[in-house]
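**Q** Could you look at this predicted model? Sequence included:
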Amino acid sequence: MDRCLDKIVPESFPWDHVDEGPDDSVSHTKTSLIGPSLTIPITNGRLALGTWQGIYLTEFRHLAHSRKICCTIIP
């Protein structure tokens, strides 16, 4: 996925928005394409994923920073 997104959203593009670093616009654009959240059905207490489905967590920033992940389960 990362390699495909690197083709669509190249870091070499002459980005104007680099307030938080050189990977600022790249990471924001990739996040806009992928989306910031995910909804997964739960059936009988288990994730209801299809045969070839999985959950992947990726980080588009290269510079050092910290992240918090929030998981909300609604019965």
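**A** In hand now; what should we look at?

**Q** From now on I want contacts and neighbour counts done on CA atoms only, so please keep to that.
**A** Will do.

**Q** tell me, how many neighbours does Asp19 end up with?
**A** Neighbours of Asp19 under the rule other Cα atoms under 10 Å: 9.

**Q** Could you do Ile8 as well?
**A** Neighbour number of Ile8 under other Cα under 10 Å is 12.

**Q** For Trp29, give its distance to Leu49.
**A** Let me fix one detail, which is that residue 29 is Thr and not Trp. 27 Å (Cα to Cα, to the nearest Å).

**Q** take the one below as the second:
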Amino acid sequence: MAELSQASHMLRVTTRGKGFIDITEDLRHWLGVISARDGLLTAFVCHTSASLTIQENADPNVRRDLMTTLEHLAPEVAPYTHAEEGPDDMPSHIKAMLTEVSLGIPVMGGRMVLGTWQGVYLIEHRAAPHERNIALSFIGSSQSSA
């Protein structure tokens, strides 16, 4: 039986404003650095105006349509009470609530179990560039404990 191991890391992502940022390779790289084999990778975005998702990575029109839909669901022109940080702040909180701030991704044989057309994305909901922190945690077996 393989010995369980645990590892943690803080991934910093620089955004350029609203949009999807593919972090799949960053996660793959970190799993390689820690020699992960089988277990669970958890990613948690440490912000209330950004989120995480697993989505199609082949056609960029999917991500454009998703951003358009989020804009319709939480428009900047609505009369929000919380408006001290600008017109995009409250809609960003709503968008983060509608999506995910945490993802659990199975890892088998050192690789994330993702479908052929799936990628892992940070979604920046604010208009201005930001530095976002994503807490990563892996629990499972490592290549060295095989």
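**A** Great, that's in hand. All values reported here derive from a predicted model rather than from experimental measurement.

**Q** Give me the TM-score for this pair.
**A** Once superposed, chain against chain, the TM-score is 0.85 (TM-score structural alignment, normalised by the length of structure 1); 75 aligned residues with a Cα RMSD of 1.5 Å.

**Q** residues in structure 2 matched by stretch 41-56 of structure 1, start to end?
**A** Under TM-score structural alignment, the counterpart of stretch 41-56 of structure 1 in structure 2 spans residues 106-121.

**Q** All the strands of structure 1, residue numbers only.
**A** Taking DSSP state E as the test, the strands found in structure 1 are 42-43, 46-47.

**Q** which ones are touching Leu4 of structure 2?
**A** 139-142, 145 (Cα atoms under 8 Å, 6 or more residues apart in numbering).

**Q** make it 6 Å
**A** 140-141 (Cα atoms under 6 Å, 6 or more residues apart in numbering).

**Q** any idea what it aligns with in structure 1?
**A** In structure 1, Leu4 of structure 2 lands on no residue (TM-score structural alignment).

**Q** what range in structure 1 does stretch 39-50 of structure 2 sit on?
**A** Under TM-score structural alignment, there's no match for stretch 39-50 of structure 2.

**Q** Alright, calling it a day.
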